[in-house]
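In: only geometry, no sequence info:
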């Protein structure tokens, strides 16, 4: 969930390519061919190294889908896939499809790196993920070159005044022009409704009568839209760290600003409790961080031929707030930067923005606005954006911004609200998992999505971090695994204490 710097593009007339689907039928219009699985040859990890292929069960493939489901004559695109084969093929339950969030994150890369986390599920499922349309290997949206992306990511977001805001908006417009120039053909077709239809083709190509699915963060919206479009095809579905698709851009921005500010304060409290390099009290530690951030404005730290700007430092800080497990590294990164060494903070920022050591980027930071803006008909005017920005910076000068509305005001493809309207009536029961300390998808969104689906059960995690299953909490993992492997739904109002 991108929140630090909002990208925007130039508004032009376009048609949002979502049309009513025929629910619960096998995909029509284009034949669903079997997937040809082979070696994974193009996965490169952020450190620039290709992973050792010690696991023969990891294979890659592709699936061909229509660019426009309403007009198959426009051609096709190929979706990149990855499969981690079940350990016990004799007791195999089928495939378990993952989306790890974003929107815009590569499922191929993430499952390759995170497969060990899901070892219990792998005992009886083939674990499958994919790069959704508009992401990386699946006709990824790219806006500008690597130098353009560097300039955009480096932009300062402090001080929180009109001058800074004007600079951000100018950069957003420049980014918009690049997206229009480089990706205009693809932009109308990358929304979540089309991605859900892709996922149903994937289900059919895998040979599964029902879709078993684990979606995280944005992946919860994708799962909810799938359940709305294809309720009778839902198997065992888990939605972890849920997004409320009905919220407006303003509501989303304010909720996430509060979430990151609260996570930042929790980090400071924990840091002080453990003996903090940044200060002996929360107030002192916060003052140290803010001196660092303000000091970087216009005066970046040199880092191996690059520079740690205030904007990159804030992005690195926010990236580490996603998981309590990265808080010790965040303390070290901030302390090093205070001493003039920006390497650790820039590493955190790069991990968030998808920048590799060689200076190339994934499509994450371009795919995010492309999908977000097509998924909403909202195009806030200046008065609404100003209102949002003023309220957000009151909550947190560091994390406050115009939010996604600042992107979509300028976007060159029209949006549709179809992906914001979910109702899974008629589907199999769905498990929703929400975390009380989640900064990116605040907890209040979990009961809201549960109610919207109409047939879901909410499981609550009392701990910190974005995503409950990935926190490593044994209680959460046990309940989710039991549901996916045995079909055992937790009791209503079930909760798990923080570890």
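Out: Cool, got the structure. Only a predicted model underlies this, so the values are computations on that prediction, with no experimental measurement involved.

In: For the rest of this, base every contact and every neighbour count on C-alpha atoms.
Out: Noted.

In: What segments of the stretch 251-400 of the chain are helices?
Out: Taking DSSP state H, counting those that start in this stretch as the criterion, the stretch 251-400 of the chain contains helices spanning 282-296, 310-320, 327-338, 343-353, 364-374, 382-395.

In: what's the closest of the ones you listed to residue 173?
Out: helix 364-374 (12.8 Å; CA to CA).

In: tell me what that closest one is packed against?
Out: Helix 364-374 makes packing contacts with helix 404-408 when contacts are defined by 3 or more CA pairs under 8 Å, 6 or more residues apart in numbering; DSSP states H and E.

In: can we see that at 10 Å?
Out: The contact analysis (3 or more CA pairs under 10 Å, 6 or more residues apart in numbering; DSSP states H and E) places helix 364-374 against helix 146-153, helix 162-183, helix 192-206, helix 343-353, helix 404-408.

In: Let's have these in JSON lines, adding mean neighbour count and distance to residue 243.
Out: What follows is the helices and strands packed on helix 364-374, written out as JSON lines (neighbours: other CA atoms under 10 Å; distance: least, CA to CA, whole Å):
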{"stretch": "helix 146-153", "mean neighbour count": "16", "distance to residue 243": "25"}
{"stretch": "helix 162-183", "mean neighbour count": "19", "distance to residue 243": "24"}
{"stretch": "helix 192-206", "mean neighbour count": "23", "distance to residue 243": "13"}
{"stretch": "helix 343-353", "mean neighbour count": "22", "distance to residue 243": "19"}
{"stretch": "helix 404-408", "mean neighbour count": "29", "distance to residue 243": "14"}
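
In: what's residue 244 in contact with, if anything?
Out: 217-218, 220-221, 224, 252, 420-422, 441-450, 452 (CA atoms under 10 Å, 6 or more residues apart in numbering).

In: one step back: and the helices and strands packed on helix 364-374: which comes nearest residue 125?
Out: Residue 125 lies closest, by CA to CA, to one member of the helices and strands packed on helix 364-374: helix 192-206, at 12.0 Å.

In: okay, now the one to match up with it:
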């Protein structure tokens, strides 16, 4: 359990402005408080019209492992956003699933990666890692992004096509096959979703945050964005700068419109995260022994010729194993489970890797595969469309420089190549006119690499950058220094010094 009053070892924060908590008595948060761009807004208590109820059995089951502490009260609700398809602007309904963790009077919205754990579940797990005293003042409101989780999750890619996207060995650099599978996936999603397809993107999800703000009855929204979810929060700041409260972005994707450059960073970050995983594995004396890299190299060689039969949705091939490793590296807490899964696969049992892959590539009776919603959102957001030759050139270059994750990043880059031109490609957010925004980067992050997060902070007019010299995807809940700085910013309005570095 982290302690809010812990000393910031090698982590220096600026002076606290200690704003008071004010009660918002305007209906729907319609009155926006006047705040200068360099000022931290005061906190507001919720005056919510959202109906909070006991969460469904599905959500309770998802929170049973690991168990949420008994002191943390969990409830669920919904808010309606505007679908806003380009075929029916400002019309239609997007029903958004919410989860409230804690009972403090001041709400903080939480948004996660589009291809990660649903925002509701992520918010509850994040809350469990924070000090109990934090919830005397705050409540975390996790939001499943439109098209994911329980917010009308997209289910448009046939399972056979998912297999064709996941099972092939990225190292074979079969770019034409990547494009063929992606083109079929795009066609099927276009047929299934029809006019809803272009409405599932980050630009419109940012408006869902404003619908949440209104439902909570506050004039300014406090929020935490994790990983790619930070892009939604920063876009909210760009679209609604006068409605921004205290924002913390924990790992932000590279804001460059050059998709090739962004995915190159992901390949580099994956290699760094893998090196950190190997070092952690050896230090813990994990099941992979003293030379995990050699074990994995041997495993991949065997899987290329003799895949491990799986279930009817997926086999454990070299490609599936690499995607499982990429997913496992994204959550520091899952590193022991990833090591165990790889050791079991080395002995011919692929069940552990399938457990990691199933939520993404197969889904279950109660939750569709997250690959579909991620594919639609990411490709709708992406401005550039690369040809097979461009992807092939990048893949060959990255395979030389980033042997493990270069091919994986190139394959993911190819998935949006055949996608139709988006209705509203995501602009680079600047948050012009917004109050200070705390941006946290992690040195060895396989999803949102440090360099990209730093560039994102520089693009924000009021961005304040803090880095953690650790490993994993995101720092909140892992780095005492970074977590304490974020708590100080949210609670006291204490803005860390730009460029602050937290130790590993």
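Out: Now that the structure is in, tell me what you want to look at. Not measured: the values here are computed from a predicted model.

In: Could you dump the helices of the stretch 251-400 of structure 1 into a markdown table and include distance to residue 61 of structure 1?
Out: Formatted as a markdown table, the entries for the helices of the stretch 251-400 of structure 1 read as follows, by distance: least, CA to CA, whole Å:
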| stretch | distance to residue 61 of structure 1 |
| --- | --- |
| helix 282-296 | 44 |
| helix 310-320 | 31 |
| helix 327-338 | 36 |
| helix 343-353 | 25 |
| helix 364-374 | 21 |
| helix 382-395 | 43 |
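
In: And these: which comes nearest residue 94 of structure 1?
Out: Comparing the helices of the stretch 251-400 of structure 1 by their distance to residue 94 of structure 1 (CA to CA), the top pick is helix 364-374, with 29.1 Å.

In: where do the strands sit along the stretch 401-504 of structure 2?
Out: Assigned by DSSP state E, counting those that start in this stretch, the stretch 401-504 of structure 2 shows strands spanning 437-444, 463-471, 500-502.

In: and if you look at the stretch 1-150 of structure 2?
Out: Under the criterion DSSP E, counting those that start in this stretch, the stretch 1-150 of structure 2 carries strands at the ranges 21-23, 43-45, 74-82, 93-101, 106-111, 138-143.

In: Quick check: residue 161 of structure 2 touching residue 187?
Out: No. Contact criterion CA atoms under 10 Å: residue 161 of structure 2 and residue 187 do not qualify, at 11.2 Å.

In: Give me the aligned partner of residue 68 of structure 1 over in structure 2.
Out: Structural alignment places residue 68 of structure 1 opposite residue 84 in structure 2 (criterion: TM-score structural alignment).

In: ok, now how distant is the residue lying closest to that match once chain neighbours are set aside from residue 147 of structure 2?
Out: Excluding the flanking residues, the one nearest residue 84 of structure 2 by CA to CA, 6 or more residues apart in numbering is residue 90, at 4.5 Å. With distances defined as CA to CA, to the nearest Å, the gap from residue 90 of structure 2 to residue 147 of structure 2 amounts to 18 Å.

In: what do you get for residue 200 of structure 2?
Out: Looking at residue 200 of structure 2 against residue 147 of structure 2, where the rule is CA to CA, the gap reads 6 Å.

In: what do those two both touch?
Out: Between them, residue 200 of structure 2 and residue 147 share these contacting residues under CA under 10 Å, 6+ apart: 94, 154, 373-374, 376-377.

In: Out of these, give me the two with the largest separation.
Out: Of all pairs in those, the most separated under CA to CA is 94 and 374 at 16.8 Å.

In: For residue 200 of structure 2, what is the corresponding residue in structure 1?
Out: Across the two structures, residue 200 of structure 2 finds its equivalent in residue 190 of structure 1, going by TM-score structural alignment.

In: was I right about residue 115 of structure 2 contacting residue 368?
Out: No. Because the distance of 12.0 Å does not satisfy CA under 10 Å, residue 115 of structure 2 is recorded as not touching residue 368.

In: any residues in contact with both of those two?
Out: Taking CA under 10 Å, 6+ apart as the criterion, residue 115 of structure 2 and residue 368 both touch 148-149, 359-360.

In: Make JSON lines from the residues you listed and add distance to residue 416 of structure 2 to it.
Out: Conversion of these to JSON lines gives the following (distance: CA to CA, whole Å):
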{"residue": "148", "distance to residue 416 of structure 2": "18"}
{"residue": "149", "distance to residue 416 of structure 2": "22"}
{"residue": "359", "distance to residue 416 of structure 2": "21"}
{"residue": "360", "distance to residue 416 of structure 2": "17"}
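
In: Go through those residues and name the one nearest residue 273 of structure 2.
Out: Checking those against residue 273 of structure 2 by CA to CA gives residue 360 as the nearest, at 20.1 Å.

In: Now for the closest one: which residues touch it?
Out: Residue 360 of structure 2 makes contact with 115-117, 162, 166, 323-324, 327, 368-374, according to CA under 10 Å, 6+ apart.

In: Compare those residues and tell me which is most surrounded.
Out: By neighbour count, taken as other CA atoms under 10 Å, the most surrounded of those turns out to be residue 166 (29 neighbours).

In: Near the closest residue to it other than its chain neighbours, how many other residues are there?
Out: Taking CA to CA, 6+ apart, and ignoring the residues beside it in sequence, residue 166 of structure 2 has residue 320 as its nearest neighbour in space, at 5.5 Å. By the measure other CA under 10 Å, the count of residues near residue 320 of structure 2 is 25.

In: from the chain's centre, how far out does stretch 228-240 of structure 2 sit?
Out: Counting by CA atoms, centre = their mean, to the nearest Å, stretch 228-240 of structure 2 is centred 13 Å from the centre of its parent chain.

In: Repeat that for stretch 308-318 of structure 1.
Out: Distance of stretch 308-318 of structure 1 from its chain centroid, counting by CA atoms, centre = their mean, is 18 Å.

In: likewise stretch 244-258 of structure 2?
Out: Average the C-alpha atoms of stretch 244-258 of structure 2, do the same for its chain, and the two points are 11 Å apart (CA atoms, centre = their mean).
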